[in-house]
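Participant: give me the fold of what follows.
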Amino acid sequence: MKWLTIALALVSPSQAYIRFGCGTISIQRLDPVVEPGKLPSSHVHQIVGGNAFNASMTGDIGNKATCTTCSFSEDFSNYWTAVLYFKARNGSYHRVPQYPNALLGNLEGGMTIYYLQQDFNSNGKNKITAFPPGFRMTVGSPTSAGNSKNPGLRYTCLKDVMTRGGETNDFPKQPCPAGIMAIHHFPACWDGKNLDSPNHQDHMYNTVKGSFQNAGPCPASHPVRMPQVAYETMWNTTMFNDKSLWPADGSQPFVWSFDDTKGYGTHGDYLFGWKGDALQRAMDSTSLISNNLKTQSVAEANKCKIKNTVQEPIDGCKLLSQK
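Facilitator: You can find the predicted model right below:
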């Protein structure tokens, strides 16, 4: 399982985080957190994780899923974001494909997932409490029209697949040689009571500083330190780098599936689904490489799929968003 060994080798000596890949399990208009039960949801999403994903999800997801696209086979959580499209000069839309992080093997699309305890170098002094069954949250908002004030929501114009740094809070203005990486850092301070809240954010408090820096301390209103979840999604925009296809005024041509051409509305959803106490064991371990988390091969992860319940084309022609 060379690909997983490489990924885990990036963990620093103090073992402050786990980092792993999850392949795509579905691309469709479903959102069981923000729009539960709605078929279809307002815009198309790319989803990774367990096969219990559907329009209405309640209870202990870790006991309902039977397979996962994630490298840790006990992680049946679901992670999702909007989908990126290219709007051509002729007005047509084309879905931008994803590709896995270079260090995570030949997963089908998907994202790189992080669970950080403090940062890359320290576990910190506080106990890290794993999310309980039924927990869910979001970060960001599709209605954000101005500059993102959340430093955890950023983009990187990739010079190559290993590029890190140079983050911006809106879409890159020029063609990116190796694509665009979208970055989502979730808050890690919990009120200790609510598994969700009406806006899916108030039960958490955001002390994120971005760029994998140490998050700030938790306030008294949200005293429970949880793992800081982060996503990295690699969008392969290279096939659209011909500027003769871009808008005539030279403006950048990429747009989220909820019709955001600036990038400020980027957002992510998280629904906890680790099996039993697997995540807590990982957070309690002083050596995350040897914490007995079960792994699976890329081939096994790629086998895990669900059937689409929303039947519609997703690859182009028009933007898949309901106004």
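
Participant: switch to C-alpha atoms for all contacts and neighbour counts from now on
Facilitator: Fine.

Participant: what segments of the stretch 1-150 of the chain are helices?
Facilitator: 2-9 (DSSP state H, counting those that start in this stretch).

Participant: strands along that one, start to end?
Facilitator: Using DSSP state E, counting those that start in this stretch, the strands of the stretch 1-150 of the chain run over residues 17-22, 24-28, 45-49, 78-82, 84-87, 93-95, 111-116, 136-140.

Participant: want to put them side by side, so please do this one too:
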Amino acid sequence: MARRSKIISGLLMSGALLATSLGVAGMASGADNAPARARTSAGAPAHSAHQGHTMAPSTAVSAEDRDSDGFIMAKAPVTGVKPAVKAPPHRYFHEFQANCSVSHTRPDDPIVYPNQPGKSHDHTFMGNTTTDARTTTDSLKRGNTTCKAPGDKSAYWMPTLFKGNTPVLPVGPQVIYYKAGVTDYTSVRPFPEGLRYVVGSPLQSAEEFRRHPGFVEGWECGDSFFNVDIPKNCPTARDVQLNIRFQAPSCWDGKHLDTPDHQSHMSYPTVKPGTNDNVCPSSHPVALPMIEFKMAWPVNGDMSQVRLASGAGYSFHYDFFNAWDAPTLKALVDHCVVGGLQCNARGYDETHPEAGAALDENYELP
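Facilitator: Next up, the predicted model:
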């Protein structure tokens, strides 16, 4: 408890400014699936979920935080695991998609500001339709979902995009990849129930955003790529949309479902010295699926008034709160990620029809 008290004290001090800045309310797969997106160098120290900023410590705690210390422990911790370092047979793809539509917007964040309705900047929620400031694992399990797979009752959210003062919402199912972030894709296991984390920070600078290990191609619009901020102009054409792809950390400490900064229980893989292999650091040895948001907003033309609720384009970040039906998630992870396939939301790889699908025509377990 003494160690936790010191951590929380430090977070409170470093997070004071961030608490003010957070404010109150007023992607088909590409050829870059390789896990080297972690962008670490051989021998580099393990990346935390984000370096340079922590999320603001909340003045309220989740109902799942039994002793109100900011730590939520896993019901079934994973211990005695060493980072997987073997290189299995090469498979270019090891992924499946969770296709989830926008359900609602709300100035809530049940991870950063639990039980504080209206405390956050505005967020766009996908997946679970019940997500709000009072969300818990149990409330998500009782909710409904906009994801194609009924078993995915997880909550996904990001800052709302505005053009002027008008919200612009993604249309239709958005692409949320579940990939292998480590070279040994056979070591990836499903998320533990109730795991939650924040990817990136609303306070990150443009340079921090560009150098973030989750950065893929930045903001895209038409033929404009690798933009750190939202482009000021995009081609005016029916099929042109604003896009971004951003990857989450995929190595877990095996103990915590959440920590006071909502990030330090997760880590990005690092490159094994002397190789090009991505492995989990010893501090976070458990390989989980790497989530990658691939979001698209129906906006183009003059983009000078386009912004995020959290600020400039480089303030982009997102949250994930796992509430998958455990057998459904395991079937998809085992069949597609561990199996080295490129699957759709059914767990079906069109280039390998002989492998079959993990789910039936209704996106449920057969």
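
Participant: so what number do they get for TM-score?
Facilitator: With the length set by TM-score structural alignment, normalised by the length of the first structure, the two chains reach a TM-score of 0.69; 252 aligned residues with a CA RMSD of 3.0 Å.

Participant: how about the strands of the stretch 1-150 of the first structure, which one is nearest Gly166 of the first structure?
Facilitator: strand 111-116 (18.6 Å; CA to CA).

Participant: and Pro167 of the second structure, what's its match in the first structure?
Facilitator: With TM-score structural alignment as the criterion, Pro167 of the second structure lines up with Arg95 in the first structure.

Participant: count of neighbours near that match?
Facilitator: 23 (other CA atoms under 10 Å).

Participant: in JSON lines, list the strands of the stretch 1-150 of the first structure along with distance to Thr168 of the first structure.
Facilitator: Below are the strands of the stretch 1-150 of the first structure laid out as JSON lines (distance: least, CA to CA, whole Å):
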{"stretch": "strand 17-22", "distance to Thr168 of the first structure": "23"}
{"stretch": "strand 24-28", "distance to Thr168 of the first structure": "25"}
{"stretch": "strand 45-49", "distance to Thr168 of the first structure": "22"}
{"stretch": "strand 78-82", "distance to Thr168 of the first structure": "18"}
{"stretch": "strand 84-87", "distance to Thr168 of the first structure": "17"}
{"stretch": "strand 93-95", "distance to Thr168 of the first structure": "22"}
{"stretch": "strand 111-116", "distance to Thr168 of the first structure": "19"}
{"stretch": "strand 136-140", "distance to Thr168 of the first structure": "15"}
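
Participant: wait, which of the ones you listed is closest to Ala55 of the first structure?
Facilitator: strand 24-28 (10.6 Å).

Participant: where in the second structure does that closest one fall?
Facilitator: By TM-score structural alignment, strand 24-28 of the first structure lines up with residues 102-106 in the second structure.

Participant: distance of the residue mapped onto Thr136 of the second structure from the first structure from Gln28 of the first structure?
Facilitator: Under the alignment by TM-score structural alignment, Thr136 of the second structure pairs with Thr58 in the first structure. Using CA to CA, to the nearest Å, one gets 20 Å for the distance from Thr58 of the first structure to Gln28 of the first structure.

Participant: out of these two, which sits in the more crowded spot?
Facilitator: Remark: of Thr58 of the first structure and Gln28, Gln28 carries more neighbours, 23 against 13, as counted by other CA under 10 Å.

Participant: surely that one meets Phe53?
Facilitator: No - using CA atoms under 8 Å, Gln28 of the first structure is not in contact with Phe53, being 11.2 Å away.

Participant: what residues sit buried inside the strand or helix carrying Ala299 of the first structure?
Facilitator: Element membership of Ala299 of the first structure, judged by DSSP states H and E, is helix 298-303. Under the neighbour-count criterion of 16 or more other CA atoms under 10 Å, helix 298-303 of the first structure has Val298, Glu300, Ala301, Asn302 buried.
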